[in-house]
Each structure stands twice: as structure tokens, then as C-alpha cells.
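Asker: predicted coordinates and the sequence they were generated for:
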Amino acid sequence: MRADLRAELEEAGLDPDAVLAHVRAGLEEDLPGGSVDVTSTSTIPADARGQADFGARAAGVVAGLGIAAVVFHEVLGDDVEITDRLPDGSRVAAGDVVMRVAGPTRGLLTAERTALNFASHLSGVATATAAWVDALAGTRARVLDTRKTLPGWRALQKYAVRCGGGVNHRFGLSDMAMVKDNHVIAAGGVVAAYDAVRSAHPGVPVEVEVTDLDQLRELLDAGCDRILLDNMDSPTMAEAVRITSGRASLEASGGLTLARAREVAQTGVDFISVGALTHSVTVLDLGMDLQDV
């Protein structure tokens, strides 16, 4: 991988070697065992060179363009020139050019789909996140992602959430404890579950899910400073904020929609977690159009 792309990925909080492995796996799906692009090699002279524009076919927020650049360099080495690449997190309109690539035409078309797969999906995550960020503007609430990510894509999807202006929740099962209803049942109550985690892993942040205000009061008395309000209506969440009075951060979760986002934020909660940012996102329609063969 080029040194400048490696540095860019590191600055974005991504592991360059993991990204490269992901890119190579994507290319292997198209070219298993070192096979060739039979369409491009049959229709395009080996010495043909061209330029192609990556364009947005819908409005949104772009993410993953640096990963798309890695794809082109993996296919073409240094025999590719990438210009006019917008920074990830840029808002675009339909028709905007987000990146230009130039090099051997066969290689450009061979890399096209894998590059678009990364950029379109991650731009979809960023665009969905930005819609929630816009809906929450002017309130204290921030939008959080979840662990409801595609297997193998978690780091990239959480990166795209950041590009859209959202905040990452825990990455895995070890960097933060999330006590949910099944844990509460198994432990015998919200406080028992909270105390068990604090005892076993005193240095790990702990968040506990509650379904009613009695559980909230119990946890506040026990000193819990991160509480998730699960599937509560807005008046109940507003009362939870009043009861908490700043003693803990409050996260709203469960059954939330973009149409309801501002109503929930105006209850005074600190965070709103949205699994749909990653588990059911619609891609941002990006396309690559060859300009010169």
C-alpha cells in the first residue's frame, strides 16, 4: 500500500493492513485464483488508457473514497492517477464528481465494482447518519451506532458513522459492558448485574439497560453512570431525565425512527442509538463513467 494512503487510513482510525486484506478479499471474489477479467481483456486493447469519473447519482455524504483508492492501486500499482477526490464526510449533490481516476483502461474497469462496493456502502452509512445528525441539530443528543454491523465490516461501518457526524458506541464485547435484559434476568436484577460486572472488571465502563423508572432509580442509587432507556415513550424518557438530574448519561434505544428523532432528543437524553445506521442501510448511488478510452 502507498505510504500516503496508509497514513491517511491510520489518521482516520483504521488499520491499513486490515483494510488491505479486506480489499484483497473483495478483489479475490471477482478474480479468484489470479484469473482475469474476461470481458475487459477481450474488448479493450492492452495499451489503452482512459479516465473515469466517480459521480454521485443522489445527494448524500461520501465515505470510503480512500478505500476505493486503495482498490485501484492494488489493481494497477502506481500506474494510476487519482485526482479531485473529495474528503470523506463531504456532502454532495446528485451529479457531483467525487473522484477521478486515470490509467490503463482494463485495470480501471477491473477495479470498478470493488471500489464502488466499498464507497457506495460506506457512503450510505454516512448519509443515513447525517440525516439523524441533522434531525438532532440544536439539541444535546448525539446519535450512536451499535454492534449491528455486517460481519467483517464493523471498523469500516463505524468509520462511516463518524464521517456522517455520529458517535461510535462500543466496538466489541470487551471494551465496554452492556448489561441487557437477559443479563439482568440471569443475575437476578439490574443492581446485581451491575455490581457483578464492576466486581469482575473494575476498569471497564458499564452501561445498564432499564425498562422502567424503578430500575432507573435503583441504578442511580447504586452509582451507575451510564443507563440505557429501552423502548420508553417520550413522556417516560422526559421523566427519566428529570429523575436522573445529570447523575448519569442517558441513552434512548429501541423502536426509534427518524421521524421521531427530534421528539426523543427534546426529552433531554444524551444519546440516541440507532442500529439501522449499519444493519439496514441503503447505499448511496455512486457510479463510475469512463470519459476517454
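Answerer: That came in fine, so what should we check first?
Asker: only C-alpha atoms for contact and neighbour calcs from this point on.
Answerer: Fine.
Asker: and residue 15, what does it touch?
Answerer: residue 9 (CA atoms under 8 Å, 6 or more residues apart in numbering).
Asker: against residue 125, how distant is it?
Answerer: 19 Å (CA to CA, to the nearest Å).
Asker: find the nearest non-adjacent residue to residue 284, please.
Answerer: residue 124 (4.5 Å; CA to CA, 6 or more residues apart in numbering).
Asker: ok, then the element right after the helix or strand hosting that neighbour?
Answerer: Residue 124 belongs to helix 105-136 when assigned by DSSP states H and E. Downstream of helix 105-136, the first helix or strand assigned by DSSP H and E is strand 142-144.
Asker: what packs against that following strand?
Answerer: helix 105-136, strand 271-273 (3 or more CA pairs under 8 Å, 6 or more residues apart in numbering; DSSP states H and E).
Asker: to residue 284, which of these lies closest?
Answerer: Evaluated over these, closeness to residue 284 peaks at helix 105-136, with 4.5 Å, by CA to CA.
Asker: what comes up buried for that closest one?
Answerer: For helix 105-136, the buried set under the neighbour-count rule, 16 or more other CA atoms under 10 Å, comprises 105-133, 135-136.
Asker: presented hereafter is structure B, for comparison with structure A:
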Amino acid sequence: MNKEILAQIIDFAVREDIGDGDHSSLACIPEEATGRMHLLVKETGILAGVDLAQMVFGRIDPFVKFKKLIADGTSVNPGDIAFTVEGKVHSLLKSERLVLNIMQRMSGIATVTRTYADRLQGLKTRVLDTRKTTPGVRMLEKEAVRIGGGVNHRMGLYDMIMLKDNHIDFAGGIEKAILTTKKYLKETERSLKIEVETRNFDELEQVLTVGGIDRIMFDNFTPEQTREAVARVAGRFETESSGNITLDTIRDYAECGVDYVSVGALTHQIKSLDLSLKAIS
């Protein structure tokens, strides 16, 4: 993860939540009071965000003592304790909701991702995330995908060229879109991978004829069409299946021989994992 962007995310979250002070704690707890808390797992899943939690506590109060007991990516069950923290009670309570919001969502994403990744065991195919993320915290959500066993697609519009249907239509067709893209990369001296979305076999043949790209996406192909498409590509380019692929169908697509299957549901249809921070003696 980009540490500079990560620090900005945490700083914004702190300002958003705390404002000019945690008046609930200030009103009833002495400033010098100290205490301990632990992160209690209340639901089976994949833990994610422990390292981020430590960063949040450190941002609120560098003197908080953080003890990690379970690492990111570990399968957890109700009753497990992920970490303990000790320090000023005001600091612990300021951090509580920020830590839970980050970890519950990241753990939910990691848990779903692991479920999809497990369906691909024994095959070369890897599950990819998408840009269907929460604005402002994409880095955290993509990190959760990685922790869960998935692979990150491009982070944004800047680190890979992806010629989708609208790009192709506005550009005047696949050939023009690819050729002008290659010209752009040469003129701007950029080294970016090129992926092209195809909606049917005619578009696939056009991509194969023009060439000069890195990956071909088969959008909304059936498994039968995907198997034929993979055969036509014949290993010349990376391949990716996308479009309404579910947990029930992902292995059907993977068995067709594609390199990747992208699933937007990894990040945009998520149930957070149930966790809580509790005071301990």
C-alpha cells in the first residue's frame, strides 16, 4: 500500500470522527485514566485490518501499547482475540469506532474473497477485484482482497489502460481504439499494460487481428463461449472473464482456462464481519 495515501486516509477519518474532541469521554472519564481493551471476534471469517488498526491507534496516541495476537489473513472464529491495546482511556475510545469500521469492512471483504478463491483451488485462474469500491478508501478495500487471496486489478484509471465498450464505441471501433492507444503510449513515453473488452466473437477476432495488447476480457460470455474464446486466443494474450459471475458459476468459467475472473461483488456487496472492542481488566 502507498503509505502516503494511507496516512491521508487515516488522517481524514480521524478528523471526520473526532472533530474538536470526543466530548463523551471528556465529559465522564478523567484525562489521566488508563485502561486495556481487546478486539473480540464474534463471527467466523478471515481477519483483515490488524496492521491498519495499529496505525490508527498510533496516529491517535503514539504511546498506546498494541499487541497483535492474530495476523491478517488468518481464519478466525467467535471468541478469538485479535489484539490487545493499553494506554489512556481517552485515546482508546477515540480509536474504537475508526478501528472497528476499518476492520469489520476489510474482514468482510477478505472473507468473501477467500470464499471465491477457494472455489478455484487446483486451477490456474485467479479472482480479480474491480474499481467498484467505496470512494476514498479503495486502497483499504483492495488490500482486503489481497489478504483474502484475490488479486488486485488496476488501482485506478492511471495505472493500466482498459478499453471498455464505451471507449471502443467513442473511439470508432476496436482497431482505432487500439492503434490510437499505442500511439498515445509511445508519444507520452508511458509503459502501461493494455486490456481490451470484447462483447462477442467478432470483436474478439478484431482484437486478435490488431494485436499489440496484453489482456483480452470476455464480457458476459457464457462458459461455452468462454471455452471457445480461450481456444481462439491460444495463449497469445492473457484472458479474463467478467460480467455477472457468481460464486456458483466462477469455477465453470475458470475451468475454461481463463487466467483471471473479475468479480465486482468482492467489494461492493459486502456484509461486514462482526467484531467488537471491549474493555478488559
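Answerer: Great, that's in hand. Here the structure is a predicted model, which means the values were calculated and not measured.
Asker: start and end residues in structure 2 for the helix holding residue 124 of structure 1, please.
Answerer: Following TM-score structural alignment, the aligned partner range for helix 105-136 of structure 1 in structure 2 is 89-120.
Asker: just how off-centre is that stretch within its chain?
Answerer: Per CA atoms, centre = their mean, to the nearest Å, the displacement of stretch 89-120 of structure 2 from the mean C-alpha position of its chain is 12 Å.
Asker: and stretch 33-51 of structure 2, by the same measure?
Answerer: That offset, for stretch 33-51 of structure 2, works out to 21 Å (CA atoms, centre = their mean).
Asker: where in structure 1 does that stretch fall?
Answerer: So stretch 33-51 of structure 2 sits over residues 48-66 in structure 1, by TM-score structural alignment.
Asker: now the terminal residues of the matching stretch, how far apart.
Answerer: 25 Å.
Asker: what of stretch 225-243 of structure 2?
Answerer: End residues of stretch 225-243 of structure 2 are separated by 13 Å (CA to CA).
Asker: the helix holding residue 124 of structure 1 vs structure 2, average offset?
Answerer: Here helix 105-136 of structure 1, set against structure 2 after superposition, deviates by a mean of 1.3 Å using mean CA distance after the TM-score superposition for structure 1.
Asker: in structure 2, what sits opposite residue 28 of structure 1 in the alignment?
Answerer: Residue pairing (TM-score structural alignment): residue 28 of structure 1 is matched to residue 15 of structure 2.
Asker: okay, now residue 15 of structure 2: neighbour count?
Answerer: 11 (other CA atoms under 10 Å).
Asker: ditto for residue 1 of structure 2
Answerer: 9.
Asker: quick one: residues contacting it.
Answerer: Going by CA under 8 Å, 6+ apart, the list of residues near residue 1 of structure 2 reads 139, 143.
Asker: how close does it get to residue 54 of structure 2?
Answerer: To residue 54 of structure 2, residue 1 of structure 2 is 15 Å away according to CA to CA.
Asker: what's the answer for residue 88 of structure 2, then?
Answerer: For residue 88 of structure 2, the distance to residue 54 of structure 2 - CA to CA - is 15 Å.
Asker: now do residue 182 of structure 2
Answerer: Going from residue 182 of structure 2 to residue 54 of structure 2 by CA to CA gives 44 Å.
Asker: with residue 75 of structure 2 instead?
Answerer: 19 Å.
Asker: ditto for residue 8 of structure 2
Answerer: 15 Å.
Asker: out of the two, which sits in the busier spot?
Answerer: Neighbours were counted for residue 8 of structure 2 and for residue 54 using other CA under 10 Å; residue 54 has more, 20 against 12.
Asker: who touches that one in this structure?
Answerer: residue 66.
Asker: which residue ranges of the stretch 1-150 of structure 1 form strands?
Answerer: 49-56, 60-61, 81-83, 91-92, 97-104, 142-144 (DSSP state E, counting those that start in this stretch).
Asker: again with the stretch 101-250 of structure 2
Answerer: Applying DSSP E, counting those that start in this stretch to the stretch 101-250 of structure 2 gives strands spanning 126-128, 161-163, 194-198, 215-219, 238-242.
Asker: and the second one, which stretch of structure 1?
Answerer: Matched against structure 1 by TM-score structural alignment, strand 161-163 of structure 2 falls on residues 177-179.
Asker: how much does the matching stretch stray from structure 2?
Answerer: Mean for stretch 177-179 of structure 1 is 0.8 Å (mean CA distance after the TM-score superposition for structure 1).
Asker: is the residue lying closest to residue 54 of structure 1 once chain neighbours are set aside in a helix, a strand, or coil?
Answerer: In this structure, residue 54 of structure 1 finds its nearest non-sequential neighbour in residue 288, 4.5 Å apart by CA to CA, 6+ apart. Following DSSP: H, G, I helix; E, B strand; the rest coil, residue 288 of structure 1 is assigned to strand.
Asker: how about residue 288 of structure 1, what's its match in structure 2?
Answerer: Using TM-score structural alignment, residue 288 of structure 1 sits opposite residue 277 in structure 2.
Asker: show me what contacts its match?
Answerer: Here residue 277 of structure 2 is in contact with 37-40, 96, 100 (CA under 8 Å, 6+ apart).
Asker: any chance of those residues in TSV, plus distance to residue 71 of structure 2?
Answerer: Putting the contacts of residue 277 of structure 2 into TSV (distance: CA to CA, whole Å) gives the following:
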residue	distance to residue 71 of structure 2
37	18
38	14
39	12
40	14
96	19
100	16
